[in-house]
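**Q** when you get a sec, could you give me coordinates for this:
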Amino acid sequence: FLPTILIADGSDAITNGYELAFGKPSERIMCWAHVLRNVNEHLVSIPSETRNAIKSDIMVIQLSINEDIFKAAIRLFCDKWLLQNDSLVENFIKHFKEQWFTKQPGWYEGHALGYPSSNNALESTNRYIKEQSTFKDRLSVTRLDPAEKNYKAFKTQVEIRLADWTATAQWLQRKQSVIKHKINNNLKLYFVGNKNNQQIDQTYVDNWMTVHLNCDRDEFEDYKNHEPLLYVIVPDLVDFKSGKCSCIWYIKNNICKHLIGISKILNIPECEIPLSAKNIPIGEKRNLEDLQRQNKP
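**A** As a prediction, this is how the structure comes out:
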């Protein structure tokens, strides 16, 4: 077993221990939950209205899909709040930039696509182990039964749920505009609008690409308003589940209706929408019984 990605809080001891055991990680993900807690602690002295606005901006930055966009967002964010000429805000921005940009920048979603942005699940499991075993004087006899199953299911590939297939079928029925943009002989991007029934054209995409690729923005508000106008899909022609999309749903779940839909349009192998996903009218969701039936082992 040789992991290449380390996700943890900002502790140097964790990083050092990992490097002693496995060598230097290819990516060091900083747990987003720990970042947010630290930010909240350093914002307590700032008035609530300003505090909430700063935190809202940081949450927007966390959704950056690549390093260039993240760096541009940080720059615009700092410029915006330093113009307030508030010593408390200036002190926070100084701390934030040093700690969460210079020292530990790996907390945005695009830092390592396909990997979690927090280690909350692991810490929850660790706490359960401590509460049920480590901190107890006595253990249940069944814990010593070698036939007792105590393992957790582990998946190496994303699992597409019936709800995902249904969302894809409805998205395809809307027949939204899809614009293909060729980067080189090996890479083709597919663009769709971020709203249902939004129609786009090549000029719209070209203008978006100019601003997006050059990170050409003057103010943070412009960044917030411009960033989500289009979604970019990079399909994998061999394994459609390995494709990428810039929408928030994909960033959080590693799969989305846009990626599945484009894969279906391109007739990528194994991307077949089941019949059960096609019987829900556009705009409607599956009822609770359907979802419970799907989740049964």
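**Q** drop to CA atoms for contacts and neighbour counts, all remaining ones
**A** OK.
**Q** which residues of this structure fall in strands?
**A** 5-8, 27-30, 179-182, 188-193, 230-234, 244-245 (DSSP state E).
**Q** deepest in the core, which of these is it.
**A** strand 244-245 (a mean of 24; mean count of other CA atoms under 10 Å).
**Q** most centrally placed residue in the chain?
**A** I251 (3.1 Å; CA atoms, centre = their mean).
**Q** for that one, give its distance to F154.
**A** 20 Å (CA to CA, to the nearest Å).
**Q** picking up where we left off before, distance to K264 added to the strands of the chain, as JSON lines?
**A** Shown next, in JSON lines, are the strands of the chain (distance: least, CA to CA, whole Å):
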{"stretch": "strand 5-8", "distance to K264": "31"}
{"stretch": "strand 27-30", "distance to K264": "32"}
{"stretch": "strand 179-182", "distance to K264": "15"}
{"stretch": "strand 188-193", "distance to K264": "13"}
{"stretch": "strand 230-234", "distance to K264": "13"}
{"stretch": "strand 244-245", "distance to K264": "14"}
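**Q** E159 is nearest to which of the ones you listed?
**A** Nearest of these to E159, taken as CA to CA: strand 244-245 at 14.9 Å.
**Q** which residues are in contact with that closest one?
**A** 231-236, 250-251, 254-256, 258-259 (CA atoms under 8 Å, 6 or more residues apart in numbering).
**Q** and which of the residues you listed is nearest to N91?
**A** I251 (31.5 Å).
**Q** does that closest one touch L113 like I think?
**A** Yes - if you go by CA atoms under 8 Å, I251 and L113 touch, sitting 7.1 Å apart.
**Q** now do the helices in the stretch 101-250 of the chain.
**A** 120-129, 162-173, 202-214, 220-226, 248-253 (DSSP state H, counting those that start in this stretch).
**Q** and for comparison, fold this next one:
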Amino acid sequence: MATNCLLRYNNFTPSTNNSLEATNRVIKDEHTFRERHPLSRFFIIANDIVHRWSKSRNQKQADPIIYSTEPTITLQEWTNAYHFAKSSKSALQISSKRKGFTDYYMPAGKAQNVTTNEIHIYKMKKWTSLDQFKDFQFSIWRVTLSDNATEWKSGLCNCPSFFKEYICKHIMGMAIRLKFCKPPPSAKDIPLGEKRNRGRPRKATKVLLIQ
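**A** Have a look, this model is predicted:
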């Protein structure tokens, strides 16, 4: 790693940039019109961008943009979570630093078990290179769930899916194991180990009746 390179990583915090990418398109199509501007002019444009962005989320507007207070869960995610909950992967339960929460450590990849020693090494965070950082961060998943079963959707995880979607199969799978929630019956249609086909599920066909 270069000596002048600074890496920052806020663990267990969603780091999606979907909103920023969407705004990037608006900047080009409605503000700068894909033209280069002097810095002084761009400051004026940037102020207008922020002003419009803020007003569009004002609840007093006729048609405001509503913030989501909890993640949207698809049928595919329910299926993945159900398969994870029924898998043989073990999870070690350890008291969380956060009052009223519990941490659950589980192995990533094809591994089925995780040891307390591996968790200790993971917590030490003694990496000295980006490669070591990747090896540590993608070897163990840590799920933090509230002890209040009704708040399982506010759980945290350090896997890439959580960073992007604010929810993942690990959070949902542990919630299923702990009986904090139940997957919909349609999530159990796919045999364990298989993946759901893309697209809308097929409609049930009529049964062949023979008289």
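**Q** quick one: TM-score?
**A** After superposition, the two chains reach a TM-score of 0.67 (TM-score structural alignment, normalised by the length of the second structure), with 171 aligned residues with a CA RMSD of 3.2 Å.
**Q** hmm, back to that, and L76 of the first structure, which of the strands of the first structure is closest to it?
**A** Nearest to L76 of the first structure among these is strand 230-234 (20.6 Å), distances taken as CA to CA.
**Q** show me the contact partners of that closest one.
**A** So strand 230-234 of the first structure is contacted by 187-194, 208, 243-247, 258-259, 262 (CA under 8 Å, 6+ apart).
**Q** if you set the cut-off to 7 Å instead, what comes out?
**A** The contact list for strand 230-234 of the first structure (CA atoms under 7 Å, 6 or more residues apart in numbering) reads 188-194, 243-247, 259.
**Q** for I69 of the first structure, see how far away the aligned partner of T144 of the second structure in the first structure is.
**A** Here T144 of the second structure is matched to V234 in the first structure, going by TM-score structural alignment. In this view, V234 of the first structure and I69 of the first structure are 17 Å apart by CA to CA.
**Q** what do you get for I54 of the first structure?
**A** 18 Å.
**Q** circling back: counterpart of the residue nearest to the centre of the first structure in the second structure?
**A** Under TM-score structural alignment, I251 of the first structure pairs with F163 in the second structure.
**Q** which residues does that match contact?
**A** 13-16 are the contacts of F163 of the second structure under CA under 7 Å, 6+ apart.
**Q** filter those residues to the buried ones?
**A** P14 (16 or more other CA atoms under 10 Å).
**Q** related to what we said a few turns ago, which of the strands of the first structure sits closest to D164 of the first structure?
**A** The nearest among those, by CA to CA, is strand 244-245 at 14.3 Å.
**Q** so how far does the closest one sit from its counterpart in the second structure?
**A** Strand 244-245 of the first structure differs from its equivalent in the second structure by a mean of 0.6 Å after superposition (mean CA distance after the TM-score superposition for the first structure).
**Q** V205 of the first structure - how many residues pack around it?
**A** 19 (other CA atoms under 10 Å).
**Q** ok, F240 of the first structure next?
**A** 22.
**Q** same question, M172 of the second structure
**A** 28.
**Q** quick one: map it onto the first structure.
**A** Match for M172 of the second structure (TM-score structural alignment): I260.
**Q** and that match, what does it touch?
**A** When contacts are taken as CA under 7 Å, 6+ apart, I260 of the first structure is in contact with T168.
**Q** rerun at 10 Å
**A** The contact partners of I260 of the first structure, taken as CA atoms under 10 Å, 6 or more residues apart in numbering, are 160, 164-165, 167-169, 171-172, 233, 235, 240-241, 243-245, 266, 268, 271-273.
**Q** got a PyMOL select line for the buried ones in these?
**A** A single PyMOL command selects the buried members of these (16+ other CA under 10 Å):
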select buried, resi 164+165+167+168+169+171+172+233+235+240+241+243+244+245+268+271+273
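**Q** and of the helices of the stretch 101-250 of the first structure, who's closest to A277 of the first structure?
**A** That would be helix 162-173 among these, by CA to CA, at 4.3 Å.
**Q** and that closest one, what does it pack onto?
**A** helix 257-265, helix 288-295 (3 or more CA pairs under 10 Å, 6 or more residues apart in numbering; DSSP states H and E).
**Q** deepest-packed of those, please.
**A** Among those, highest average neighbours (mean count of other CA under 10 Å) belong to helix 257-265, with a mean of 23.
**Q** how distant is it from the center of its chain?
**A** 19 Å (CA atoms, centre = their mean, to the nearest Å).
**Q** got the angle for it vs strand 230-234?
**A** Relative orientation of helix 257-265 of the first structure with respect to strand 230-234: 50 degrees, computed using axes from the mean of the first three to the mean of the last three CA atoms, to 10 degrees.
**Q** distance check, T128 of the second structure against Q137 of the second structure.
**A** 13 Å.
**Q** more neighbours: the two, which one.
**A** Neighbour count, other CA under 10 Å: between T128 of the second structure and Q137, Q137 has more, with 18 against 9.
**Q** quick one: contacts for the more buried one?
**A** Q137 of the second structure neighbours (CA under 10 Å, 6+ apart): 11, 108, 122, 125, 131, 158-160.
**Q** including neighbour count and distance to K89 of the second structure, could these go into JSON lines?
**A** Shown next, in JSON lines, are those (neighbours: other CA atoms under 10 Å; distance: CA to CA, whole Å):
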{"residue": "N11", "neighbour count": "13", "distance to K89 of the second structure": "23"}
{"residue": "A108", "neighbour count": "17", "distance to K89 of the second structure": "9"}
{"residue": "Y122", "neighbour count": "17", "distance to K89 of the second structure": "18"}
{"residue": "K125", "neighbour count": "12", "distance to K89 of the second structure": "24"}
{"residue": "D131", "neighbour count": "11", "distance to K89 of the second structure": "25"}
{"residue": "N158", "neighbour count": "21", "distance to K89 of the second structure": "17"}
{"residue": "C159", "neighbour count": "23", "distance to K89 of the second structure": "16"}
{"residue": "P160", "neighbour count": "18", "distance to K89 of the second structure": "19"}
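**Q** which two from the residues you listed end up farthest apart in space?
**A** Using CA to CA, the two most remote members of the contacts of Q137 of the second structure are K125 and P160, lying 18.1 Å apart.
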